[in-house]
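Asker: Got a predicted structure plus its sequence, pasted below:
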Amino acid sequence: MRGLVADTRPLQDAPFRRLWTAQIITVIGAQLTIVAVPAQIYAITGSSAYVGLTGVFGLVPLVVFGLWGGALADVFDRRTLMMISTVGLIATSAVFWLQAALDLGSVWLLLVVFAVQQAFFAINQPTRSAILPRLLDAELLPAANSLSMTVTQAGAIGGPLVAGALIPVLGYSYLYLIDTLTLFATLWAVVKLPRMPIQGAPTGTPGLRSVLEGLSYLRGQPVLLMSFLVDIIAMVFGMPRALFPQIAHESFHGPQDGGLAFALLFAAIPAGAVVGGVFSGWVSRVSAQGRAVIVCIVVWGLAMVGFGVAVGIAVDGSSAVRHLMLWLSVLALVVGGAADMASAAFRTSMLQSAASDAVRGRLQGIFIVVVAGGPRIADVAHGAAAASAGTAAAAAGGGVLVVVGIVVATLAVPAFVRYRITTPAR
């Protein structure tokens, strides 16, 4: 069992332990907002296409400020940058609360505030990731990332379940308020960090040139480039989360503004990721990491095919059939979540072993753009596909495209499949 469960040695470091503990407090609130925003948009408009617009309004600031934020994190004190971006997240969450409390009912206001929030998030996350190697020894980084991802995904289970239950009872404002208050825990943990000036920081004001230098560095790293590409394929084609409100309402006959089916669908992928994270000890013993990533993403794609098929059967089924298909849909998403967790563990390990402190922020900026940007493109693509072909076809067809895309990418860059670490971590 010791070789299977997650490694907790990073928690012996006090600054990391404070960040991780604050993350436990903050993640539930963050997930409440993640669920409340699309639910509120769907309640206002009744359209998955509008829900899919969160992908556009989230992606643009994510790309711009993710890349620029990574450049900032390679110049300025990372503790200071974390403080500023965390305050920004608190402020935008408070605006979400205010618009809901006043019952403004403006979908465009929601989308604009969401875009601003994503800009602060895009600065915060690369900076946070770049901080970890300054707090922990290199051998503890995979375990630290696994612990953080497990907490994030655990919150993504609790958040949808709580949100699905509370939205019909309390409305959206209380969910946004909880997010606002819990973010102060992260601010406290950041304030307690030591100052972190950059070792070998570039001179001048970070801008386009600094970003391009980070991208240029990646051109000589084909394995890392391929790790980004396969993740884009998996997320863009295979992430059906924008369809969850409509599927819960139309396929499983849940209420338009939440309900059990809505909560279960949102919680299923993170539930699988938590299971994968808790039992992630085996990941460090795999040497053929490129092949493992490919296998994990193929499993993800097949799971999305199964999800789409179950949704399609439920549409015209009896009450008993819908109930069975709901749980089969949840199971398919759980399997996909576990596969994605393992894939993320391998890809993160590949990235963190390739950067010096002077470029670490920019690489993490690129990483956050790829990892978080892919699902936002998926929101737009799935929303548009569902509007023309239906939710079941959009979900199942996306899974098929994942498998096809991975096969094509594997044939194009066989070096990635052959990639293995020389000595497996112990």
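Answerer: That came through fine. Residues are numbered from 1 along each chain as shown.
Asker: contacts and neighbour counts: CA atoms only from here.
Answerer: OK.
Asker: Which helix or which strand is home to the residue positioned nearest the centre of the chain?
Answerer: In the chain, the centroid-proximal residue (C-alpha atoms, centre = their mean) is residue 372; its distance is 5.4 Å. Using DSSP states H and E, residue 372 falls within helix 357-389.
Asker: Run through the neighbouring helices and strands of that helix.
Answerer: Using 3 or more C-alpha pairs under 8 Å, 6 or more residues apart in numbering; DSSP states H and E as the contact test, the elements touching helix 357-389 are helix 48-73, helix 107-135, helix 208-219, helix 222-238, helix 391-412.
Asker: Relative to residue 190, which of those is closest?
Answerer: Proximity to residue 190 (C-alpha to C-alpha) singles out helix 107-135 among those, at 9.5 Å.
Asker: got the angle between the helix holding residue 372 and helix 208-219?
Answerer: 80 degrees (axes from the mean of the first three to the mean of the last three C-alpha atoms, to 10 degrees).
Asker: What residues sit buried inside helix 357-389?
Answerer: 357-386 (16 or more other C-alpha atoms under 10 Å).
Asker: Comparison target, given below:
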Amino acid sequence: MARFLLDISPVREIPAFRRLWMGSTLSMLGSQFTVIAISLEVFELTRSTFAVGLVGVFALVPLIVAGLYGGSIGDTTDRRLAGLWTTVGLFAMTVALAAHAWLDIRNVAVLYTIVALHSFAQGLNQPVRGAIVPRVVPVRQLPAANALFQLTMGSCLMIGPLLGAFTVATMGFQWAYTLDALSFGVSLWAMYMLPSLPPEPGDDGAATRAGFRSVVEGFAFLATRPNLRMTFLLDLAAMIFAMPRALFPVLGASVLGGGQFTVGLLTAALAAGSIIAGIFSGVFIRINHHGRACAAAVAGWAVCIMAFGAVVLVASGGWGADTVWPLIVSCLALVAAGVADSVSMLFRTTILQAATPDNLRGRLQGIFIVVVAGGPRLGDATMGTGGEWLGPGWAALGGATMCLALVLLLVRMFPGFMRYDARDPQP
């Protein structure tokens, strides 16, 4: 049975990874306190859902810009120092959020400004942190290490908003932000305890300088590496055309009923799938043909969202007043989709880390951050528009069908990806 369960050997055997994982877990949980607190505070100040939506805009643009530049920094400076100082920046912005709450500065413009600066610091930090992992974890243990991160991410996304909302309701915004700031203590300690990780030289023997030219070099490298490029294309196909979360509010308000409770339940179902995939990740980490597994997982995501859309269509067409069974089946489809998405992320991340030369890992991680952050938001726009024009059922079914067709097309266009083998990683 142990072969099918989560492999914790990276935590047990590699002290540096153990500290990174602990720090990431606590800071990720604390970040969810801040995410929910900011949304609630902006709504309390403005009573406008549009104003709440603007939080995402102020967060996304700095994240994209800083994500690309942060990857460049990670490839040209000591990653320990870069990770330490960018974590300090994140900590400072979280302290600023706590300070504004304790000082009772009730101004939405101040909140938007801190959100943008926090997101900029996060964009600098994440590519560096992602590039550090392959330097401290052997290639053979990367799938297990990524599975551990996937499990904690799914758990934090499921539990964090609930704990954050409870903290705001019982203790106020001040403590929600303060607890997030305190959660960075372990993360700072983990970065401080790392050994020196100086940049490795490129093919010409010299390290690349940080800046715009360095970022362009990262894109140029990606353009010539079909296996790495395929991981990005598969993720974009899944997120842009088959991410259903924009449909959850209208489903809670009409088709499935239950209002905000249903929205929370559907959202939690996706996160629950990620947790299940993490617990049983032993099934996946022993697979060597990562390309096939990644493509199959994205296709599985599309099929699950197609099933979700079919259930919504049937419910819309007269399942009767009983919305319990449609809700249960919808949640089951989303749990399965969450499993598929988590497995896809596991293999995409591992391929990116293993097949990218160390002197380019930071920049590729930066591009990865942009795709991961931007894809779902484009998906919200695509699915939201489709839901408005076609109805939620047809939007989900049609979008997922498009995703599946794109997966099949991409597999045909890049046949080498299906031959990718973790024992001989080729970009």
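Answerer: Done, it's in. Being a predicted model, the structure only gives us computed values, none of them experimental.
Asker: how big is the offset of the helix holding residue 372 of the first structure relative to the second structure?
Answerer: With mean C-alpha distance after the TM-score superposition for the first structure, helix 357-389 of the first structure departs from the second structure by a mean of 2.7 Å once superposed.
Asker: any idea how far that helix is from the chain center?
Answerer: Computed by C-alpha atoms, centre = their mean, to the nearest Å, the chain-centroid distance of helix 357-389 of the first structure equals 9 Å.
Asker: Distance check, the residue in the first structure sticking out farthest from the centre against residue 324 of the first structure.
Answerer: Relative to the centre of the first structure, the most outlying C-alpha is that of residue 318, 34.7 Å out, by C-alpha atoms, centre = their mean. In this view, residue 318 of the first structure and residue 324 of the first structure are 10 Å apart by C-alpha to C-alpha, to the nearest Å.
Asker: One more: residue 277 of the first structure?
Answerer: As judged by C-alpha to C-alpha, residue 277 of the first structure and residue 324 of the first structure stand 27 Å apart.
Asker: Ok, residue 177 of the first structure next?
Answerer: Per C-alpha to C-alpha, residue 177 of the first structure is found 36 Å from residue 324 of the first structure.
Asker: out of the two, which sits in the more crowded spot?
Answerer: residue 177 (22 against 14; other C-alpha atoms under 10 Å).
Asker: and that one, what element?
Answerer: Per DSSP H and E, residue 177 of the first structure falls inside helix 172-191.
Asker: and that helix, how far from the chain's centre?
Answerer: For helix 172-191 of the first structure, the distance to the chain centre is 19 Å (C-alpha atoms, centre = their mean).
Asker: now stretch 43-53 of the second structure
Answerer: Distance, centroid of stretch 43-53 of the second structure to centroid of chain: 24 Å (C-alpha atoms, centre = their mean).
Asker: List the contacts of that stretch.
Answerer: 39, 42, 106-108 (C-alpha atoms under 8 Å, 6 or more residues apart in numbering).
Asker: wait, which of the residues you listed is closest to residue 136 of the second structure?
Answerer: So of those, ranked by how close each gets to residue 136 of the second structure (C-alpha to C-alpha), first place is residue 39, at 36.3 Å.
Asker: where's that closest one relative to residue 14 of the second structure, distance?
Answerer: 38 Å.
Asker: Residue 370 of the second structure too?
Answerer: Distance check for residue 370 of the second structure against residue 14 of the second structure: by C-alpha to C-alpha, it reads 29 Å.
Asker: Please apply the same query to residue 339 of the second structure.
Answerer: Distance from residue 339 of the second structure to residue 14 of the second structure, by C-alpha to C-alpha: 27 Å.
Asker: And residue 330 of the second structure, by the same measure?
Answerer: Distance of residue 330 of the second structure to residue 14 of the second structure, computed by C-alpha to C-alpha: 40 Å.
Asker: if you count what's nearby, which of these two comes out ahead?
Answerer: Shown here are residue 330 of the second structure and residue 14; by other C-alpha under 10 Å, residue 330 has more neighbours (22 against 13).
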